[in-house]
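Enquirer: Got a predicted model here, sequence first, then my questions.
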Amino acid sequence: MKGFSAGVMLRGAAMGAADIVPGVSGGTVAFITGIYDQLIESLKACNLQALKLLFTRGPSAAWQYVNGGFLLSLLLGIAISVLSLARAISWALATHPLLLAAFFFGLILASALFVYQQIPGRGQPVGFVVLGLVFALVISALRPAEVPVNMLTVYGAGAVAICAMILPGISGSFILLLLGMYEPIINAIKSMDLGMIAVFMLGCATGLMLFVRLLSYLMHTHRRSLLATLTGILLGSLAVIWPWKLSSAGRLLTDEHSVDWHNVLPMQYAEQADPQWLMCALLMAVGFATVLLLERVASRN
């Protein structure tokens, strides 16, 4: 397979696993593993020029133009991860929600610090960090809409959610929750409903091709401001992944995919159930260390 990379496929698998969890973005994984810029530019290259090369100079030229080996390796990893881990992560969300959330909390916190360190130049644009933080907190405060499940809404959900999935700090899964489309999409993956999956993927492709052009422009012309904003978004997304949550009535959440919640301290949660705070603290540290390890491996490569 020309241009295939096992390392990129593994990064894709990590992105796919992250995207399944509400509150975690695959774009965050892409950033901390050092492939974010390459991902954006490769996706941007999937344009009319690539199509022209396909018909004028053949598949090989078009493949090289779009960095096909990289994209194929990444998408293969994402697909394998989503199809194989959908059930496992759904099980973990249902049976060990505190522990899973704690791990990703540490991962996102370390990612925010990592992105902040990547801001070029002297003096950090704190205003954009605050802007990103407020934006993420507003998103986390939204509650789900009542959206009928049909092919049009599935297509639209894909187009919107993919923009969040590719952007570090905003969870595509959480956007699907807000749209009321998380359960239908996960169930379609579990049951291998190829029709719904195809429509969702078509929506993802449409949204992605439009959004990556904006991201590429911002990365090249306003990189400092963009990275500062992404730092704030990552910090704000910690409110979504915070492990200890109760329902609006102050009870334990009966549905792991519910967004009818508010964050509480571990001692408040202890009034309803075991907060498992020692194990959660350990897994937060493991998540934090995982980012440091990924960044170190990526920098060596």
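Expert: Great, that's in hand.
Enquirer: contacts, neighbours, all on C-alpha from now
Expert: Will do.
Enquirer: Quick one: end-to-end length of stretch 17-33, please.
Expert: For stretch 17-33, the first and last residues are 14 Å from each other (Cα to Cα, to the nearest Å).
Enquirer: can you give me how far that stretch is from the chain middle?
Expert: Offset of stretch 17-33 from its chain centre (Cα atoms, centre = their mean, to the nearest Å): 3 Å.
Enquirer: One more: stretch 130-144?
Expert: On the basis of Cα atoms, centre = their mean, stretch 130-144 is displaced by 16 Å from the centre of the chain it belongs to.
Enquirer: Same check on stretch 171-180?
Expert: 11 Å.
Enquirer: Take this one as well and set it beside the first:
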Amino acid sequence: MLMGTADLIPGISGGTIALITGIYKDLLASIDSLNYKNLSLIKGGNLKKLWESINGDFLVTIFSGIIISILAFSYLIDWLIKNQPIQLWSFFFGVLITSIFFLKKLVFNWNFYSTIFLIIGILISYQLTSLPLKADDTTLLYLFFCGIMGSIAMILPGISGAYIFLILGVYQTLLNSIKMITKVWSSFNWDIFTETFLILSVTGLGFIIGLRIFASILKNLIEKYNDKTMPLLIGLMIGSLQKIWPWQEIVNINLNNEKYLYSKAILPSTYEGNPEILTSLIVMITAILLTIFLGSKNLTLKK
């Protein structure tokens, strides 16, 4: 459920949560096991062997938790982003910065190439999280593409799938559709249901395809080139820190007659409004302690 909650928030990745809770490698391996060889067991009716081969209990537990938390917390996260952004970002800034120190332990032989890949990761993530945010675009083909891109970001620690949706201009559309799902059963409207179903199913299809392909690639990279891949992932996390820094300034800009929003990190002393420094520090320290507790118990990656 922590992964699902994180995936709702622009700036924190479900992959980061998977890493600090110690399930990242199992998650990649289980998704990668959804291949033709295992799925062909359906033809022979050998469902028990299929379930064991794909680690079915694990996958169902993880993804049902993600779906439930997304549905349950969509209103809360939307409210926090709009009404308590400093406290929200303070919490996840504490989570992310502590996770970075833990992940250093997963690089077994830090060398020159590890440093190069760390720098590459920082530059990629910083550039991605510095892009202006586009106004919503909701064509079905575009939503399918966004689903693929969002899945890649979700599985990568440091790059938030929700933030990629923001950059691509579909975050609010998807969040509104998720919120609408929780309403549709109490006041059913066929037109609203059809529109919501199309938006989420097309995006979801792209997400599933992207997740399956990229999880396999990432799993192989970690197994064969761990001391290059892990520094790259750490770099992605470091580069995204500026995006979840609690104090941001929002600027409206126009590019090619299209409206964009640009967010930049600023000092608390230059923040327009009450910077709530004491509250944010308390929240940040709480997040750091919680991450230390989770990470010290769960963070492992076999050599």
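Expert: The structure has been received and is ready for your questions. These figures come from a predicted structure and were not determined experimentally.
Enquirer: give me the element L221 of structure 2 is part of.
Expert: L221 of structure 2 belongs to helix 190-224 when elements are defined using DSSP states H and E.
Enquirer: what helices or strands is that helix leaning on?
Expert: Packed against helix 190-224 of structure 2 by the contact rule (3 or more Cα pairs under 8 Å, 6 or more residues apart in numbering; DSSP states H and E) you find helix 24-32, helix 140-155, helix 171-184, helix 226-239.
Enquirer: so which of those comes closest to S201 of structure 2?
Expert: The minimum distance between S201 of structure 2 and these falls on helix 140-155, with 8.9 Å, by Cα to Cα.
Enquirer: Out of the helices and strands packed on helix 190-224 of structure 2, which gets nearest to Y260 of structure 2?
Expert: Nearest of those (Cα to Cα): helix 171-184, 13.6 Å.
Enquirer: Walking through the stretch 1-150 of structure 2, point out its strands one by one.
Expert: Taking DSSP state E, counting those that start in this stretch, the strands of the stretch 1-150 of structure 2 run over residues 133-134.
Enquirer: And the helices in it, which stretches?
Expert: Under the criterion DSSP state H, counting those that start in this stretch, helices of the stretch 1-150 of structure 2 are mapped to 2-7, 14-20, 24-32, 36-39, 47-53, 56-83, 85-103, 112-129, 140-155.
Enquirer: out of those helices, deepest packed?
Expert: When neighbours are counted by mean count of other Cα atoms under 10 Å, the highest per-stretch mean among the helices of the stretch 1-150 of structure 2 falls to helix 14-20, a mean of 26.
Enquirer: State the span of structure 1 onto which it is aligned.
Expert: Under TM-score structural alignment, helix 14-20 of structure 2 corresponds to residues 26-32 of structure 1.
Enquirer: mind checking how far the residue lying closest to L99 of structure 1 once chain neighbours are set aside is from W261 of structure 1?
Expert: Ranked by Cα to Cα, 6 or more residues apart in numbering and with sequence neighbours excluded, the top spatial neighbour of L99 of structure 1 is C280, at 5.5 Å. Here the criterion is Cα to Cα. By it, C280 of structure 1 lies 19 Å from W261 of structure 1.
Enquirer: for A164 of structure 1, same thing?
Expert: Taken as Cα to Cα, the spacing of A164 of structure 1 relative to W261 of structure 1 amounts to 21 Å.
Enquirer: now do L283 of structure 1
Expert: If you measure L283 of structure 1 against W261 of structure 1 using Cα to Cα, the figure is 22 Å.
Enquirer: Compare the two (neighbour count), which wins?
Expert: L283 (22 against 19; other Cα atoms under 10 Å).
Enquirer: Now do the contacts for that one.
Expert: 99, 102-103, 106 (Cα atoms under 8 Å, 6 or more residues apart in numbering).
Enquirer: of the residues you listed, closest to P125 of structure 1?
Expert: Nearest to P125 of structure 1 among the contacts of L283 of structure 1 is G106, at 24.0 Å by Cα to Cα.
Enquirer: Aligned counterpart of that closest one in structure 2, please.
Expert: Under TM-score structural alignment, G106 of structure 1 pairs with G94 in structure 2.
Enquirer: just S90 of structure 1 next, same as before
Expert: Going residue by residue (TM-score structural alignment), S90 of structure 1 aligns to D78.
Enquirer: before we move on, what about V134 of structure 1?
Expert: When structure 2 is aligned by TM-score structural alignment, the residue opposite V134 of structure 1 is L123.
Enquirer: For that match, which non-adjacent residue is closest in space?
Expert: For L123 of structure 2, the nearest residue in space outside its immediate sequence neighbours is G239; the separation is 6.5 Å by Cα to Cα, 6+ apart.
Enquirer: For I253 of structure 2, pull up the helix or strand it's in.
Expert: Assigned by DSSP H and E, I253 of structure 2 belongs to strand 248-255.
Enquirer: now for the next helix or strand after that strand, which elements pack on it?
Expert: Later in the chain than strand 248-255 of structure 2, the nearest helix or strand by DSSP H and E is strand 258-265. For strand 258-265 of structure 2, the contact count by 3+ Cα pairs under 8 Å, 6+ apart identifies strand 133-134, strand 248-255 as packing neighbours.
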